[in-house]
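Peer 1: Here is a sequence together with a model predicted from it:
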Amino acid sequence: MKNTPRCRDALMELLAKGTPHRQDGYTLVAVDGVDGSGKTTFAADFARALEGQGHSVVVIHADDFLNLREVRHRRGRDSPEGFWRDSYDYESLVRDVLIPFGPHGDGLFRRASSDHVLDVKVDLQLTAAPRGTTCIVEGMFLHRQELAGYWDHSLFLKVPFAQTAQRMAIRDGTAPDPTHPSMRRYFQGQLMYFAAASPWRQATVVVDNSDSA
């Protein structure tokens, strides 16, 4: 079948129907993938499909829980290990999102711990989510050991590095070749994640997102 927006909608509806839902509590869903795999757009479409089935949905962006640059770059600005180990403030993500939406959570959450553009910490007020809410967290490294046990359901977006680098080049102006020296931090850092976590094996569902249609 030729790829069309209707195919995309059908996929989202299928994925939404296959997602567990706690009516008397909260459901945590991960949308994982490398940089440039289309996580943000995918999560938004997925959320709309869940809402279309009558669910309350909160979408959290892991990039709103980045460490400040002094932490992210402490192993060196170009360090792949730094990208893999130091990018995210997992303590805040767990405290402010994963525990509140966990099996014993109260639904009181914060949407961010930092503003990565201004490179400052933020202290947002708590927001209350009604019981029955599904929380989608989209970002990188979501199947790493510290986080893997929190998810009720998870998706890994599979896209070749050659393609994600092209997408990043359009979005960020970076080199379109993943093997370019300037991309070493990201490409090698993701390979470290793959070696440590094999996210495609841990995910509930693996989605080929090479063609966003």
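Peer 2: Noted; the coordinates are in hand.

Peer 1: okay, CA-based contacts and neighbour counts for the rest of this
Peer 2: OK.

Peer 1: where exactly do the helices run in the chain?
Peer 2: Taking DSSP state H to define them, one finds helices in the chain at 5-17, 39-52, 69-72, 80-86, 90-93, 145-148, 161-172, 184-197, 199-202.

Peer 1: Give me the buried positions along the first one.
Peer 2: To tie it back to what came earlier, the one meant is helix 5-17. Using 16 or more other C-alpha atoms under 10 Å as the test for burial, helix 5-17 gives R8, D9, L11, M12, E13, L15, A16.

Peer 1: if I pick R95, what's in contact with it?
Peer 2: Residues near R95 by C-alpha atoms under 8 Å, 6 or more residues apart in numbering: none.

Peer 1: A further structure is provided below for comparison with the first:
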Amino acid sequence: MRLEAITWDRLGDLLAERVLDLTPADGAAWPRIAFDGAPAARPGDLAERVLEALRVRGRPALVVGTQGFLRPASLRLEYGRQDVESYYSGWHDTGALWREVFDPLGPGGDGRVLPDLWDPATDRATRSPYVTLPPGGALLLHGPFLLRHWFPLDLSVHLVLGPGALRRRTPETEHWTLPAFERYDEEADPSGTADVLVRADDPRHPAWSG
């Protein structure tokens, strides 16, 4: 796959243009876009850039991070604070994402989305108010391991880091998570299945293929 150098601002603009042209295949009124990547790749930053690019084009959008849908610590850390299997398969409440985000934005949905559910710092419910996304508004979901679930996505963007860059840009205290990303690459092949691939080894000089 050939990758072309690009700036983050230009990438945000091009992805926003892609979003404007999306027509959900399942008949939903809201395009759903995933920004998939390890925390070190900062997929949320790209989601925010696309949000701003859509805003100036007059299109409403909502950024949702899976960090706001972690399970309570009693479940998340049941097998210890550094259990790779739990991190890969059990940290995020995918059922809540379906219930509070994807179902309201699916066919026949009402667009009423809960932007986050759980605060990992306080280990309590966030009690955030629901947000109503008008028809045509875009969901910009970001987080790790998104492409291993059967989420109804209309566009998927995978931010990839090579093994060396992933290790360098991941805090040492979180190096225990690295095997989970190796497993994700092997099992889900996000670089091969995503609609758009962004290489982010050098945070100043991304490259992309889309």
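Peer 2: Done, it's in. This structure is a prediction, so every number in the text was calculated from the model and none was measured.

Peer 1: Quick TM-score on the pair, please.
Peer 2: Here the TM-score for the pair of chains, by TM-score structural alignment, normalised by the length of the second structure, is 0.84; 196 aligned residues with a C-alpha RMSD of 2.1 Å.

Peer 1: With distance to L155 of the first structure added, can I get the helices of the first structure in a markdown table?
Peer 2: Rendered in a markdown table, the data for those read as follows (distance: least, C-alpha to C-alpha, whole Å):
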| stretch | distance to L155 of the first structure |
| --- | --- |
| helix 5-17 | 9 |
| helix 39-52 | 10 |
| helix 69-72 | 26 |
| helix 80-86 | 19 |
| helix 90-93 | 18 |
| helix 145-148 | 12 |
| helix 161-172 | 17 |
| helix 184-197 | 14 |
| helix 199-202 | 8 |
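
Peer 1: With L62 of the second structure as the reference, measure out to H142 of the second structure.
Peer 2: 11 Å (C-alpha to C-alpha, to the nearest Å).

Peer 1: Which one's more surrounded, these two?
Peer 2: Taking H142 of the second structure and L62 together and counting by other C-alpha atoms under 10 Å, H142 has the greater number of neighbours (28 against 18).

Peer 1: Nearest residue to the more buried one in space, ignoring adjacent ones along the chain?
Peer 2: Distances taken as C-alpha to C-alpha, 6 or more residues apart in numbering put F35 closest to H142 of the second structure, at 4.5 Å, once the chain neighbours are dropped.

Peer 1: so how many other residues sit close to the counterpart of that neighbour in the first structure?
Peer 2: In the first structure, the residue paired with F35 of the second structure according to TM-score structural alignment is V31. Around V31 of the first structure there are 27 other residues, counting by other C-alpha under 10 Å.

Peer 1: Correct me if wrong: V31 of the first structure contacts L157.
Peer 2: Yes. The criterion here is C-alpha atoms under 8 Å, and V31 of the first structure meets it with L157 at 7.4 Å.

Peer 1: any common contacting residues for the two?
Peer 2: K39.

Peer 1: Give me the residues contacting stretch 28-43 of the first structure.
Peer 2: 59, 61, 98, 101-102, 134-143, 150-159, 164-165, 167-168, 186, 190, 209-210, 212.

Peer 1: what about that stretch, distance to the chain center?
Peer 2: Once both centres are worked out by C-alpha atoms, centre = their mean, to the nearest Å, stretch 28-43 of the first structure turns out to sit 4 Å from its chain's centre.

Peer 1: quick one: the residue nearest the centre of the second structure from Q82 of the second structure, how far?
Peer 2: Centroid check for the second structure by C-alpha atoms, centre = their mean gives H142 as the closest residue, at 1.8 Å. H142 of the second structure sits at a distance of 22 Å from Q82 of the second structure (criterion: C-alpha to C-alpha).

Peer 1: likewise D201 of the second structure?
Peer 2: For D201 of the second structure, the distance to Q82 of the second structure - C-alpha to C-alpha - is 25 Å.

Peer 1: Between the two, point out the one with more neighbours.
Peer 2: For D201 of the second structure and Q82, the more surrounded residue by other C-alpha under 10 Å is D201, and the numbers stand at 21 against 14.

Peer 1: dump the residue contacts of the equivalent of the more buried one over in the first structure.
Peer 2: Aligning on TM-score structural alignment places D201 of the second structure opposite S210 in the first structure. By C-alpha under 8 Å, 6+ apart, the residues touching S210 of the first structure are S37, K158, V159, P160, Q163.

Peer 1: What subset of those residues is buried?
Peer 2: Going by neighbour count (16+ other C-alpha under 10 Å), the contacts of S210 of the first structure have S37, K158, V159, Q163 buried.

Peer 1: May I ask which two of those residues are separated the most?
Peer 2: K158 and Q163 (10.5 Å; C-alpha to C-alpha).

Peer 1: Among the helices of the first structure, which comes closest to P130 of the first structure?
Peer 2: Comparing the helices of the first structure by C-alpha to C-alpha, helix 39-52 comes nearest, at 13.8 Å.

Peer 1: what about the alignment partner in the second structure of P103 of the first structure, distance to R167 of the second structure?
Peer 2: Aligned against the second structure by TM-score structural alignment, P103 of the first structure finds its counterpart in P107. P107 of the second structure sits 41 Å away from R167 of the second structure when distances are taken as C-alpha to C-alpha.
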